[in-house]
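1. 3D, please:
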Amino acid sequence: MSQHPAVTFRSAAVVLALALGAATPAAADAAPRSRPGDAVRSALDELAGGGEFAGALAAVREPGGRGRDYTAGVGDLATRAKVPVNGQVRIASTTKTFTAAVVLQLAGEGKVELDAPVERYLPRLVRGNGHDGRLITVRQLLQHTSGLPDHSKAIPGTFFDNRHRYFEPRELVDLALTQQPLFPPGKGWSYSNTGYVLLGLLVQKVTGRPIGAEITDRIITPLGLGDTYWPNPGEQRIRGAHPRAYKSRTGEPGGEPVDVSEMDPSRGWAAGQLVSTPRDVNRFLGALLGGRLLKPAMLEQMKRTVPVPGAPRGWGYGLGLTKISLSCGGLAWGHSGDVGGYSTRGGVTEGGRSATVTATEKSLTAEGDKRLDRFLDTALCAGQRPAAGQALR
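-> Coordinates of the predicted model:
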């Protein structure tokens, strides 16, 4: 699901950070050789060579559509196979931007009102233990200002205990509601996967169709995201070529890396279930911020941000979208995603350059988060002069 800043706020967390790799035609089936002075290539090699990540894959897309792929490190610790170019990965909380886009499409169609209470669409679902869906709006779910606690903190056992377990969406909501609200609706900010599970249920109630089908028909198919899919119930394997995902058995640096590539993604659902590739995430973000998916008024709403405690200066969270201040000046928009073994950062600049990177974890630390963010900044700023006084913290 995702949480990060310094840029995720790993436990209370926001999202996105940026990271990625350079430019070869999108049809290329092999990563390009390193070029002298290629800052992105060097940054990805450094990211994968620091001991915290087994491997990494990235893609950069220029405004005109031309792109370059990068890989570094090892894709399989057992066989020492290379990282597949543009391999499929679990993008975790980057799914939230897809879910938010569907909700905003429905708002643009007059089927959802952003400032209406959740109760209107999901009667009596958010009740008890201090929670009241009559006081929480759709906008607050989208922006993590609802005060709803994260269900992941209420799931008994460890990640390894629940790795293959299937969770119903309603079960995730019920787990969250066993906890007290974090603050009154609209009076704070706290990253909540639960809010996006509720948004998935809202979409299903309004459309009468599964959230995965709505994301597929409204976004994946129209944009031609051929390597992106919503896993079926109980589907635990990634369908295409992919780097193996690893997680420290102890959760600490230096712990035994366990292959967790196969897992049930249902604990993320509308907050984090999608499988995609760096190229597809770039294409999605470019289309979204380029106005191909939302009406102008809805895109403006999506980019209306609130401050996030602990985030770098200039950052903020909109409706399923993070605003990022770049070291070279200007802004980027995107989202991060972290789930068992995969850490993804992606963003698109206001000029239309997009970059996405995924690293396969051994153990993710605060310093690892920062390194991923710095890489994304490098990828989005490559070839541009740093702005005076600007720096990615």
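
2. for the rest of this, base every contact and every neighbour count on C-alpha atoms.
-> OK.

3. quick check: Val112 touching Val118?
-> No. With contact defined as CA atoms under 8 Å, Val112 does not count as touching Val118 (10.2 Å).

4. so between the two, which is more surrounded?
-> Val118 (26 against 19; other CA atoms under 10 Å).

5. can you show me the helices along the stretch 201-350 of the chain?
-> In the stretch 201-350 of the chain, the segments counted as helices under DSSP state H, counting those that start in this stretch are 211-215, 221-223, 278-289, 296-302.

6. which of the residues in the helix or strand encompassing Phe160 are buried?
-> Secondary structure from DSSP states H and E places Phe160 in helix 159-162. Using 16 or more other CA atoms under 10 Å as the test for burial, helix 159-162 gives Phe159.

7. centre of the chain to that helix, how far?
-> 21 Å (CA atoms, centre = their mean, to the nearest Å).

8. what's the first helix or strand after that helix?
-> Proceeding N to C from helix 159-162, the next assigned helix or strand is helix 169-176, under DSSP H and E.

9. which helices and strands sit right next to that following helix?
-> Here helix 169-176 touches helix 193-207, going by 3 or more CA pairs under 8 Å, 6 or more residues apart in numbering; DSSP states H and E.

10. now do the buried residues in the helix it packs on.
-> Buried residues in helix 193-207 (16+ other CA under 10 Å): 193-204.

11. got a list of contacts for that helix?
-> 1, 96, 99, 102-103, 111-112, 121-122, 138, 141-142, 144, 146, 148-152, 169, 172-173, 176, 209-211, 268-271 (CA atoms under 8 Å, 6 or more residues apart in numbering).

12. another one to check against the first:
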Amino acid sequence: MDRLVAALERHRESGIVGAAAAVVVGDEVAWWGGVGSLDHDRDEPVTVTTSFPIQSVTKPLVAAALVQQMHAGAFALDDRVNRYLEPVRVTNPWEQSSPITIRQLFTHTAGLPATFASGGAPTLEEAVATEIGAAVEPGTAMVYANTGYDALGYLLQRVTGSDWDVAVRDIVLSPLGMHATGAGDARADARHRATGHIWSAAEGRTVTVMGVPSAYAAPSGSMVSNVEDLARFLVAMLNEGGGVLAAEAVASMQRLHAPLGSGFGGMGLGLRVDHRRERRFFCHGGDGAGFTAFVGGHPGERVGVVLLMNTGGADVARSNLVRVALECVLDGTGRTAYATAAASSPRASRYRSTFWNVRAEVTVGDGMPELTVPAGTISFDEGVSRLAPAGSRWFADGGVFDGWELEFASDSDGRPCFSGGVYPYLFRADDTPIIGLPHNVDTTADVGGAWVGTADTPFGPLPLGVEVDAGARRVTVDIMGMTEADTAADADGGWVRGEVPFDVPGVGPITVFVRLGVIGGRLEGLLYARTQFGEFGIPTTLSRSTG
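-> Presented below is the predicted three-dimensional model:
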């Protein structure tokens, strides 16, 4: 495991505050360990018993409990979910013709948007009743939707008669000996709990984030665990339930239930399922509030990886560490004799994902194609993947997709697209410019006055207004009717730089770092929006107001 240890140290030196990992082979842990510290201000080491918020790795734990109930006869996958939730209902304008099924909630095909419940509801029941609903017809698209798993957690409550986290404890955690795992702070010893961090591109330093407060623990991502416990869960997943969970339930979770693209990858039940180097693979990632997590492996070879990091936006590190860990216990870089040739080559284009509006660009030069994902939305550093043929797909070497195989194709409209990765990412060609920090700023431009346009947020475009009073060093930002100002801004030489605080209902405090410059008569660049969930670089383009 020397390569893995070296890789962990390398990523620690490049920005990861702390990390713990385990490698499972067969029904045993072949290696585990930690690097770095619990908090960048305290020199206390991370170990395999350090508690981390595991974010969306909560989902497979909830799924494991629910699928156990399904195999005991509590419900069927294609039942209408509202049948079990009544009088509470998941809103669905297509309920008569296309009711939301339990399978669709598991596989992110229920038509729900890629947003979060606001956290303002006092209970999970009220959140399901008032904040979760289909935005498109169920069954027509796969969009990763956290709120679908909140609805599944409420379903677990209804079929067991217990709070969802109690049901997960009784059905999954306690039988597997996962006694350090629970919802929120229930099982976390504060002395040995990691603090969340992000690399702030706005400030050029590591900062602490505390998480978004909520009145209830969300089944989509509120559990705390450690590497020792998650290794026990992974052993069960790699060994037909390990004699504790029902083998048929584990097999159901790892089976493809909703394809992503035309290939053999997609969603299982609470798990992303795919192939890597022609080996079956399952996994789930976790991201947010200053943490990055992973659990997954190859069930045929019975090898897998657990990875927990107390730094958010560490997608490049996660992909690389998982790849290195698996290569340590498999035969080098895996099988290379593919049965089929690539069906479609990567098309040079800019792309946009259906999940969080992530931008990417494929370039095709004299050598192999390259895929670039700019820093900002899912990764704190830019990721460049070199693409090589891998049977019917393309193997990504380096970057956000390091170790993954991507499928390039065309959608029903003939538009180039590609899919793959730790989440069910689907990218479609979108040639609108990818806006980053401004270059070639017109340093003679007058930035004063009112500017209007849009901010390209992870959840879609939002109208935005910026008013600059350069003489008074005042920058006022208007987002969705909320207006705040920075009275010590820098607005000179074609640049506008400021730090504007907002307090958003249901979200809490947000600081908007303005980093815009005049290019070709427009004001463009990035707004860095920092919440207690993380920091997102939001591409922004504004024109002078004519009103």
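
13. got the contact list for the residue positioned nearest the centre of structure 2?
-> For structure 2, the residue nearest the mean C-alpha position is Asp287 (4.7 Å; CA atoms, centre = their mean). With contacts defined as CA under 8 Å, 6+ apart, Asp287 of structure 2 is in contact with 54-56, 293, 312-313.

14. for Leu106 of structure 1, same thing?
-> Counting by CA under 8 Å, 6+ apart, the residues that Leu106 of structure 1 touches are Val112.

15. related to what we said a few turns ago, what does the residue nearest to the centre of structure 2 align to in structure 1?
-> Aligned counterpart of Asp287 of structure 2 in structure 1: Asp338 (TM-score structural alignment).

16. ok, now how distant is that match from Leu148 of structure 1?
-> When distance is defined by CA to CA, to the nearest Å, Asp338 of structure 1 is 20 Å away from Leu148 of structure 1.

17. same check, this time on Glu113 of structure 1
-> Look at Glu113 of structure 1 and Leu148 of structure 1: by CA to CA, they are 20 Å apart.

18. Ser152 of structure 1: neighbour count?
-> 17.

19. ok so, going back, higher neighbour count, Glu113 and Leu148 of structure 1?
-> A side-by-side neighbour count of Glu113 of structure 1 and Leu148, using other CA under 10 Å, places Leu148 first with 30 against 19.

20. and for that one, nearest residue in space, chain neighbours not counted?
-> Pro181 (5.4 Å; CA to CA, 6 or more residues apart in numbering).

21. which SS class is the one you found?
-> What DSSP: H, G, I helix; E, B strand; the rest coil gives for Pro181 of structure 1 is coil.

22. got the contact list for it?
-> For Pro181 of structure 1, the contacting residues are 129-131, 147-149, by CA under 8 Å, 6+ apart.

23. distance check, it against Val89 of structure 1.
-> 33 Å.

24. what do we get in structure 2 for Ala176 of structure 1?
-> Match for Ala176 of structure 1 (TM-score structural alignment): Glu131.

25. give me the number of residues near the residue nearest to its match when sequence neighbours are not counted?
-> Leaving out its chain neighbours, the residue that sits closest to Glu131 of structure 2 by CA to CA, 6+ apart is Ala117, at 6.1 Å. By other CA under 10 Å, 21 other residues sit near Ala117 of structure 2.

26. next: Pro84 of structure 1.
-> 22.

27. which residues touch the residue nearest to Glu131 of structure 2?
-> Each residue near Ala117 of structure 2 by CA under 8 Å, 6+ apart is listed here: 127, 131-132, 147.

28. same question, Glu171 of structure 1
-> Counted by CA under 8 Å, 6+ apart, Glu171 of structure 1 has zero contacts.

29. could you measure from it over to Arg41 of structure 1?
-> Applying CA to CA, the value for Glu171 of structure 1 to Arg41 of structure 1 is 44 Å.

30. go on, Leu125 of structure 1?
-> 49 Å.

31. which residue ranges form the strands in structure 1?
-> Remark: strands assigned in structure 1 by DSSP state E are 53-61, 67-73, 89-90, 127-128, 131-132, 246-248, 257-259, 275-276, 316-317, 322-325, 331-339, 342-349, 354-361.
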